[in-house]
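Colleague: Sequence first, then the predicted structure:
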Amino acid sequence: MADSPPAAPLRLSTVILPVRRWSQGGRQVWQRAEELGFHTAYTYDHLSWRSFRDQAWFGAIPTLTAAAAVTDRLRLGTMVTSPNFRHPVTLAKELITLDDVADGRVTLGIGAGGSGFDATALGHDAWTPRERADRFAEFVPLLDRLLTEGGPGGVSFKGDFYSARDVRNIPGCVQRPRLPFAVAATGPRGMRLAARHGQAWVTTGDPATADASPKEAVDGLARQVDRLAGACAEAGREPGAIGKVLLTGFTPHRPLESLDAFVDLAGRVHELGFTEMLVHWPIPDSVFAADQDLFERIATEGLAQLTA
C-alpha cells in the first residue's frame, strides 16, 4: 500500500478589524502583521459589526488598498464579503484595482451574508436564509465571470437577482485567471459553490456545536470536512485541491489564552486537513481582547512548536 501524501502545511493568518484610524495606529498594525510573519491579514467586509456598532469602523476595500501600499509580502483579504450590500459588477472593479495595487497579493473571502446590521442598511428587509443562499448562488458565478472574462468582449448576464450588460474589466487581475476565492459555507449549496469556484473553503465551525464541548466542536469540523469532500467529488475535484480555512473565535476553543491552547487546537485542525488558521488581532475591551505579547509569541512560535 502506498504511503499517504504528506499533509499540506498549516499557515497562520490574522484578522484585523477596521476599527483604527490610519494615522492613529491603523498603518502600524498592518505593518506589524507582516513583520510577525502572518501568511495573510484579512479584514471584515461589513458596514458595522455587532458590539462595534457605535464605534469607529472603516470600509474594507479602502483599508486593504492602504495596507497594500505599506506592505510588501503580506497577503491581504476580506473575511468575508457578501451580497448584503455588494453587487458583482462594482465589486469586480474594486477587486481588480486592489489586486493591482497589491501586485497580486489579494484573496477574496466571500460568503452568503447574515442577518446583522448590513442586512437592512440599504433599506430592504433582511433576506431569509433561503433568499441569501439563492442570491449567493448567482453572485459567485457572475463575479467569477466578471474577473476572468471581462476583456474586450465584455460580460453580459441577466439573472433573478443580478444583471450585467457588456461589462469590461481591463486589464483584469494581476493573479491569473483571477484572484483566489475563499468561500465560506456550512450548508450543502454553499459547499457546492466552494467546490466549483473556490480555491479555499472557510468555516467558523459547525453551527450545531457552537455551544458544545471543545471535542464535540472538533468532531463537528471533521463532519464539515467530510461534507466538503462529498461536494468536491460531485464537482469532479480532488478534496486536497481546495484549501481549508478555520476562522477561530466562534467555537468553544480559546487559542489565544496560552501558547499550549493554540498549539493544541492547531494540531487538531491540521490533522483534519485544514491548511490555514485565522486568529483575530487583539482589540482591548472587546470580544477580541487578548494579551498582545502572548499574541505575538503565538504568531512567531506557535506553528514551530506544532511542527516540533
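Modeller: Received it, and whenever you're ready, just let me know what you need. Residues are numbered from 1 along each chain as shown.
Colleague: can we go C-alpha only for contacts and neighbour counts from here?
Modeller: OK.
Colleague: Would you check how far apart residue 189 and residue 100 are?
Modeller: 31 Å (C-alpha to C-alpha, to the nearest Å).
Colleague: who's more crowded, these two?
Modeller: residue 100 (19 against 15; other C-alpha atoms under 10 Å).
Colleague: Contact partners for that one?
Modeller: 173-174 (C-alpha atoms under 8 Å, 6 or more residues apart in numbering).
Colleague: Also the one 5 residues further on?
Modeller: Residue 105 is in contact with 73-76, 99, counting by C-alpha under 8 Å, 6+ apart.
Colleague: Take this one as well and set it beside the first:
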Amino acid sequence: MSLRLSTVILPVDRWNEGGRAKWQRAEDLGFHAAYTYDHLSWRTFRDGPWFGAVPTLTAAAATTSRLRLGTLVTSPNFRHPVTLAKDLISLDDVSDGRITLGIGAGGIGFDATALGQEPWTPRERADRFAEFVALLDRLLSEDAVTEEGRFYSAVEARNIPGCVQRPRLPFAVAATGPRGLRLAARYGQAWVTTGDPKLYENGTPEQSVEALRGQLARLGEACAEAGRDVAELDKILLTGFTPDRSGPLQSLDAFVDFAGRHRELGFSEIVVHWPVPDSDFAADQKVFERIAMEAAAQLG
C-alpha cells in the first residue's frame, strides 16, 4: 500500500514574514497535503501570534496550485455549520477543489470558553458533534437546507453553486470513541487519529502501535455496521502525540522505520508538523526537508 506524506503548518507567522514561504515550500517539497489547526489560540502558543485557519487557507490556496489543503481539525467549539459551510464552499472554489475538512468533536481547551460559554461535557460534545456533522453534510451537498436541530438549525440556508468537489469536499473525521467512529464510517472520506492520549506521557512505541491497531479494528467494525467497506476511507495519523514524540524526525532512517510500521497497520497518510523553533515541534529543518523529499521513495 502506498503511503502519502503531509504536513501541518501552525498559523504562527505573519503572511509576509514567512507564512507564505512555508506553504509554497511545502508544495515544492512534494507533500501530498498541508493542513493547519483551526483554533482561536492553542496550548503553549496562546500568548504568541496565532492566525485564523480559513483566511490562512484561502491565502495558501491562492499561492499554491497542486498541494491539497485543509484543517486538522475544525470543531463545533466556536463554529456553526451554516457559516462554516459558506466559508468551505468559498475555499473549495478558490483552491479549485483542493480542500479537505478535518473535523472533530473538540475539547476543553481555550476554544471551549472563548465565546463565554461553559465547557461542554463529553456527552454534550459528542451530541453536538453528531448534529454538526450531519447538518454540515447537507449544507455542502444541497442548494438550500432547512433543518431544526437541538443545537444547530438552518432556515433556507443557500449554498449555490456548491463545492467544486462533488458531491461535496471530503471529510476527514477525527475519532476514537464508538460514536465518533460511527460518524467517520457514515460521513467520512478519511479517518484521523493522534493515537492513544493515555500513552503520551508514559507509554511505549510498542504500546502505541497496539493501541492504533485496536482503533483501526474498531473503525472496521463501525464501517461494517454502516454497510461500508473500511478500505474506502483514508487512514490519517497526525504525528507528534504518540510516545515517539519527535523521534521520527530525528533522521531519515528513523522516519522511514516509523512510517513503515504504521503503513503496515493500515495507515495511508502520515502528517508531520512543520518545525517550529523553541517549541514542542522543534526539529532540524534540513532533516525535515530531506524526509519530505526522500522518504516516500524509500517506503515504495
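Modeller: It's in. Source: prediction; values computed, not measured.
Colleague: Just give the TM-score of the two.
Modeller: Scored by TM-score structural alignment, normalised by the length of structure 2, the superposition of the two chains gives a TM-score of 0.98; 297 aligned residues with a C-alpha RMSD of 0.7 Å.
Colleague: Of the contacts of residue 105 of structure 1, which is the most crowded?
Modeller: If you rank those by neighbour count (other C-alpha under 10 Å), residue 76 sits at the top with 28 neighbours.
Colleague: Now do the SS call for the residue mapped onto that residue from structure 2.
Modeller: Using TM-score structural alignment as the criterion, residue 76 of structure 1 maps onto residue 69 of structure 2. When classified by DSSP: H, G, I helix; E, B strand; the rest coil, residue 69 of structure 2 comes out as strand.
Colleague: again, but for the one 3 residues further on
Modeller: Residue 72 of structure 2 carries the three-state label strand when classified by three-state DSSP.
Colleague: Around it, count how many other residues there are.
Modeller: Around residue 72 of structure 2 there are 26 residues (other C-alpha under 10 Å).
Colleague: For it, give its distance to residue 33 of structure 2.
Modeller: Distance from residue 72 of structure 2 to residue 33 of structure 2, by C-alpha to C-alpha: 11 Å.
Colleague: With residue 41 of structure 2 instead?
Modeller: 23 Å.
Colleague: who's more crowded, these two?
Modeller: residue 33 (23 against 20).
Colleague: roughly how far apart are the aligned partner of that one in structure 1 and residue 73 of structure 1?
Modeller: Counting by TM-score structural alignment, residue 33 of structure 2 corresponds to residue 40 in structure 1. Counting by C-alpha to C-alpha, the separation of residue 40 of structure 1 from residue 73 of structure 1 is 9 Å.
Colleague: do residue 266 of structure 1 as well
Modeller: 24 Å.
Colleague: Same question for residue 59 of structure 1.
Modeller: 22 Å.
Colleague: Now for the aligned partner of residue 181 of structure 2 in structure 1: which residues touch it?
Modeller: Using TM-score structural alignment, the equivalent of residue 181 of structure 2 in structure 1 is residue 191. Contacts here follow C-alpha under 8 Å, 6+ apart; on that basis residue 191 of structure 1 touches 185, 201, 227-228, 231.
Colleague: which of the contacts of residue 105 of structure 1 lies closest to residue 168 of structure 1?
Modeller: Closest to residue 168 of structure 1 out of the contacts of residue 105 of structure 1 is residue 99 (16.2 Å), distances taken as C-alpha to C-alpha.
Colleague: what about the equivalent of that closest one over in structure 2, which SS state?
Modeller: Aligning on TM-score structural alignment places residue 99 of structure 1 opposite residue 92 in structure 2. Of the three states, residue 92 of structure 2 takes helix according to three-state DSSP.
Colleague: Residue 92 of structure 2 reaches residue 163, doesn't it?
Modeller: Yes. Using C-alpha atoms under 8 Å, residue 92 of structure 2 makes contact with residue 163 at a distance of 6.1 Å.
Colleague: Now residue 283 of structure 2: which helix or strand?
Modeller: Under the criterion DSSP states H and E, no helix or strand holds residue 283 of structure 2.
Colleague: Actually, residue 138 of structure 2.
Modeller: helix 122-141.
Colleague: Over which residues of structure 1 does that helix lie when aligned?
Modeller: Going by TM-score structural alignment, helix 122-141 of structure 2 sits over residues 129-148 in structure 1.
Colleague: Okay, buried residues for the matching stretch please.
Modeller: For stretch 129-148 of structure 1, the neighbour count (16 or more other C-alpha atoms under 10 Å) marks 132-140, 142-148 as buried.
Colleague: thinking again about what came up before, name the residues contacting each of residue 92 and residue 163 of structure 2.
Modeller: residue 169.
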